[in-house]
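Engineer: For reference, the sequence and a predicted model appear below.
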Amino acid sequence: MPDWSDVPLLYQAQIEGRCQLHRQENKQKSRAYDWVDQWTKLYHSTDDSGGRSGQPDNSNQWRRNLSPVNRNNSPEPPQFSGEAKTRPYTMTWRLVTNGGQDDGIIRPAIGARGYPYYPGSSMKGAFRRACACTTEQALKYCGKPSQGDQGSEPGILRFLGGYPTDNNWTKNLVDIAHPQQKKQVIQDGKTNANVLLSFHEVTLNFGISSTIPLDEQEWRTIWQIWEKAIGNGLGSRVSAGYGRFKDVPSPETLLQLHLTGQGITATLLDKTPEFRPNMFKAVLRGHTLRLLGGMTDEKTAKHLTQILWGGIDGAATLGQLGISFTYHDDDLKFGEHPYTPPGKSEQIMPLYNLKRGTLKISCMNRRTSPEKRQELAELAKAIVQFSLLLGGFGKSWRRADHRLFFRPYLEKGNKPMIGCHWKFIDSSKSLYLPITDLQQDLSQFIDRLRILFQNYAAKQGYTIHPDNPVHCDWREAWYPYDNQGGVQVWGRIVEDRIKAIKWFHQPYEGTHTLRNLQGSIGRDSQTGRLWHRIYPYYHLNSEGKLQQQKPPIELLTFFPETTEDSAHFIAFLNERSDFVKIW
């Protein structure tokens, strides 16, 4: 009787103690890595697998050692026939293909001899949508689907799929989806990381052929349509930055802005650091939910957020907005922050420093009217401004970057890195809020953003109001503090030194500390109720142009509890500090 361990992980029962590919248990190596190793062993080359050769050994021992999954696989990328027209395109980040699921784990479609690919049927669907502006064009190239008693009519094009051009597709296949909306906005709780497999920065060679001869001009038209298709993104999770390709503009871009930032790098399950563009959508979507949660009930707030950004709560919904983020490889540098906590071994925190990147927010529905596009662009712009006014993006986005603003905290080498710092650059500096009166200008901006959400909800058929007494009972629902919940925003122009950053690490008054308000990390991590941001100070000069002032602005966003700690800190800010209440 054969040993069950000889059965490839893909085909083993997905039960505890046997094989669990989808769910990631803490402190356990994901079995997905073992499965990927079984699958990709043949394809590794000497430069990406620690010396394993990409060419098989001629001995029978080599073939006996292969798992059943790849004994008949080919290490060479599939090639199209000579009649096919092909073009390669390189991903900006990751691509999730619609290859089906195996016990809940998402993975690429796998073709003959074990090679992954982007299916031709999916190519055809994307191509048809891109040329749907002219029915005649769609019928010519893609054919006519069957309707009732009428049979289908084939088009002249054959979509052959997209295949990796080399074996670099074997790198970084194991991806992670870690939903944290509830923990970030609503209440603390345990969240599970789910495993999926996705292509990472792979070049795909797409093939198309025709049943009739076509001249070069028509082929140029065909490739223009295809680039329009991939400009909208391919595969799943497109609205979060997946499925985008380099040097292919999105035809549906509503807002484009340039950013620079630094902070703590996210890591994959094997602790590999990765700069993950989906963090931008996570923050923008989270702020949308906070703001709506302060103006209506929970069901409506979640539903409106899903309409705007998409989601899978109930029926899967394609949102109206999506993001993509691009940068040149030379502009992103990774670093490390080593530290040794008392009584423990040395820890390493991965860091990133992005010199320049471009965030694009796109309309996900090409049939959206110009008027609605303008409204969505205005709302998206305000959400981005709100995000950079009070926080940042990625890990530790609630706190100011301690490398920049509190170096002494890190100098002893026994403390973890905290915070991030993001800025608008180049032409996007125009998105900074001009400030003449700190309290008035910032409070008016927040009020205007809430009105934008009120108007947006009305267009979706919902009546909400900024002064609505009905709001969500969440930790970070955005409504004026009423002694039971809500939010306060405090600020000051830094004339001498940044003050609040020290309050997170030592008593701010007498023996009073922020220990119970600032959150914690570790096994029993708690999300803090305080955000701290150092925001550049701009005002309009006599010519009406933005001009940066030397002192920055220090901002505290506080979601108080009904506790003595919260009450004392509010009294301190109000009576014994130079912070002014902004909102």
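Structural biologist: Looks like it arrived, so ask away. Note that the structure is predicted; figures quoted are calculated from it, not measured.

Engineer: contacts and neighbour counts: CA atoms only from here.
Structural biologist: OK.

Engineer: Going by neighbour count, which residues of stretch 287-302 are buried?
Structural biologist: 287-298, 300-302 (16 or more other CA atoms under 10 Å).

Engineer: what about versus this one:
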Amino acid sequence: MVNIANAAQLVPLMFQAQIKGRSQLQYINQEAEVQDSQRWASEWTKEAYPQPPDPGKTVTTRTYKMQWRFVTNGGQFEGIIFPALGAFGLPFYPGSSMKGLFCQACTSEQKQRYRLTKNSDEPSLLRFHGGYPVNDWKQNLVDIVHPQQKWQVQTHHTDEKPRNETGFALISLSEPAIQFGISSPLPDTDWQEVWAIWERALGYGIGCRTSSGYGLPKARLTELGEEEYPIPIQGQQLYKAFLKGEGQAPQLIGGETEFRPNVFRGSLRGHALRIFGGLTNQKTAEALVENLFGGVNDGGTQGLLTCAFKTSDLQLGTFTEGYGEPTYKVAGELRWLLMSPRQLDESKQQTLKKLLPALMRFALLFGGFGKSWRRADHRQFYQEYYQRRKPLIGCHWQWDKTSLTYGAKVSSLNRVGRFIDQVRQIASEWMQLQGVKPDERNHANWREAWYPDGVEVWGRLAEGAEDCVAIKWLHEAYQRANRRFREAEQSIKQSSVTGQISQVGRLWHRMYPVVKLVDNPKNPGKKKPRSTPNYLELLTIFPDDSRKCDDFLDFLDTEPEGFQRLW
């Protein structure tokens, strides 16, 4: 008998048990140089065929490019989302799933004509062969999911992360080009109509995690791989806005950099929790949010909403002031869609059309999207900080193009408080339509639940980026020692107020660009938005019982540099 040392390590992870010490595809080991998911992906792609199977002459095919990422969970591996595997070890979209989505996009007459009804005793006149990626799909496969609801919103003491709120790996395809196949025994099949139905079906998103932006189509491709025409996103549009922003780009497990459009869904979900959490108890607030955005409690909930971000410009770069951190600069169009209009009556749909713009304006007014969204971009508003070769902090987002009008809705300090009240009122209207009576006296006991005694908003008008004041208070003493008046130095640096590495603070700092409506000479009587050099400098604080927080709020009461309490 031949004794092979470490024989178990020679067995591919595909055939090893998903237990500690063997194969843990979903788990991310911070101490490991190579994650199991990375090793698995390498072993898998090495053996998979480079080309999909030939569909044959009887199958009609078309190829479509996905906007971002795509995955169909095959359920083949416990605890991890992993693509369904077809012939030759290739990821594929099953024909059964394709048929189901196609049927949903058909009219009743089309279902009957193609014999796609469930009660038909005759075989259908269309065969769905599924879809295989035909481009270089083997790059950037190891994706990541990072739930942080408790840590970001609910937990009071954030120096320790709550259980199960860590990064998890999943496997998804990055911007794949997928070739779909359909065949029919009828020689006179109207293929133009068939593919038009499939493109409509594609527009709803395919695979799983579609509410987070996965599986949305970009364009049909020609045989040469060029984009022939875009595929419109389906669903009832509730809201559309043009945005642009820049900040720290996220990195995948393997170190790859990308801009992840699911940051918009994560942001609005978090703000909805804050608003609802200030109007009702924890359980009810979470149920309201899961109804809108989906969730995993009680067996899982499919949310009403999905978001789709169409990038018009994306620049991935590096911040090289001593750290080499990845950065993004992006512009595009964000849409929020109602995927199942039949589930809601007209009054609920109209209220959602008010709630989504309110949540988006809330997100833009008080922060941003993605990593370090609680801080203004230090590169723009604290340049002297980077003369000391410091790590990148903050982000900066603003309205773009025709959506600049949204910025003019809150263009002065006296509008901030009224806007907050308006958001809470719209949220209350939605709650009542769900049969929930608002009661802020019974609010959720969360760190960032939004109710009058739980949060303070302070602001001032900054005349230009160089007039940013509060950003220095995050890194230096906000009050110098004064022996004459027996005043000690006061600072909130590295405290529970500002937080530090691996700890979420209780303060948001935002430089919100001021937009004004001015006369439009090309269209008399109409106004047009115009950007100004000014900013609303806003501090949002969720007080705790610490001495440093109390002292800082006492300091703000003196209205330093023109700061005043707005809410």
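Structural biologist: Received, thanks. Predicted, not measured: the structure shown is a model, and the values here were computed from it.

Engineer: Counterpart of Pro187 of structure 2 over in structure 1?
Structural biologist: Aligning on TM-score structural alignment places Pro187 of structure 2 opposite Pro213 in structure 1.

Engineer: before we move on, which element is its match in?
Structural biologist: Assigned by DSSP states H and E, Pro213 of structure 1 belongs to no helix or strand.

Engineer: Now for it, how many residues are close by?
Structural biologist: 9 (other CA atoms under 10 Å).

Engineer: Against Asn168 of structure 1, how distant is it?
Structural biologist: For Pro213 of structure 1, the distance to Asn168 of structure 1 equals 34 Å [CA to CA, to the nearest Å].

Engineer: now swap in Gly522 of structure 1 and tell me
Structural biologist: For Gly522 of structure 1, the distance to Asn168 of structure 1 - CA to CA - is 35 Å.

Engineer: same check, this time on Thr436 of structure 1
Structural biologist: 53 Å.

Engineer: Look at those two and report which has more neighbours.
Structural biologist: Shown here are Thr436 of structure 1 and Asn168; by other CA under 10 Å, Asn168 has more neighbours (19 against 13).

Engineer: Give me the neighbour count for the closest residue to that one other than its chain neighbours.
Structural biologist: Distances taken as CA to CA, 6 or more residues apart in numbering place Val202 nearest to Asn168 of structure 1, at 6.7 Å, with adjacent residues excluded. When neighbours are defined as other CA under 10 Å, Val202 of structure 1 has 24 of them.

Engineer: how about Val202 of structure 1, what's its match in structure 2?
Structural biologist: Alignment note (TM-score structural alignment): Val202 of structure 1 maps to Pro176 of structure 2.

Engineer: and that match, what is it in contact with?
Structural biologist: Taking CA atoms under 8 Å, 6 or more residues apart in numbering, we find Pro176 of structure 2 in contact with Lys65, Met66, Arg69, Phe70, Pro133, Val134, Asn135, Asp136, Trp137.

Engineer: If we use 7 Å, what do you get?
Structural biologist: Lys65, Met66, Pro133, Asn135, Trp137 (CA atoms under 7 Å, 6 or more residues apart in numbering).

Engineer: Nearest spatial neighbour of the third one, chain-adjacent residues omitted?
Structural biologist: Spelled out, that is Pro133 of structure 2. Ile178 (4.2 Å).

Engineer: Same question for Pro341 of structure 2.
Structural biologist: Nearest to Pro341 of structure 2 is Gln236, by CA to CA, 6+ apart, at 6.9 Å.

Engineer: what about the one you found, neighbour count?
Structural biologist: For Gln236 of structure 2, the count of nearby residues is 14 (other CA under 10 Å).

Engineer: Identify the residues contacting it.
Structural biologist: By CA under 7 Å, 6+ apart, Gln236 of structure 2 lies in contact with Leu337, Leu338, Met339, Pro341.

Engineer: try Leu254 of structure 1
Structural biologist: By CA under 7 Å, 6+ apart, the contact set of Leu254 of structure 1 is Ile361, Ser362, Cys363, Ala377.

Engineer: How many residues are close by the equivalent of the third one over in structure 2?
Structural biologist: Same thing as Cys363 of structure 1. Mapped onto structure 2 by TM-score structural alignment, Cys363 of structure 1 lines up with Leu338. Neighbourhood size, Leu338 of structure 2 [other CA under 10 Å]: 23.

Engineer: go on, Pro185 of structure 2?
Structural biologist: 11.

Engineer: where does it fall, helix, sheet strand or coil?
Structural biologist: Assigned with DSSP: H, G, I helix; E, B strand; the rest coil, Pro185 of structure 2 falls in the coil class.

Engineer: Phe393 of structure 1 now?
Structural biologist: Of the three states, Phe393 of structure 1 takes coil according to three-state DSSP.

Engineer: What's the separation between the residue of structure 2 sitting at the aligned position of it and Pro261 of structure 2?
Structural biologist: In structure 2, the residue matched to Phe393 of structure 1 (TM-score structural alignment) is Phe369. Distance, Phe369 of structure 2 to Pro261 of structure 2, using CA to CA: 10 Å.

Engineer: Of those two, give the one with the bigger neighbour count.
Structural biologist: The neighbour count for Phe369 of structure 2 versus Pro261, taken as other CA under 10 Å, is higher for Phe369 (24 against 21).
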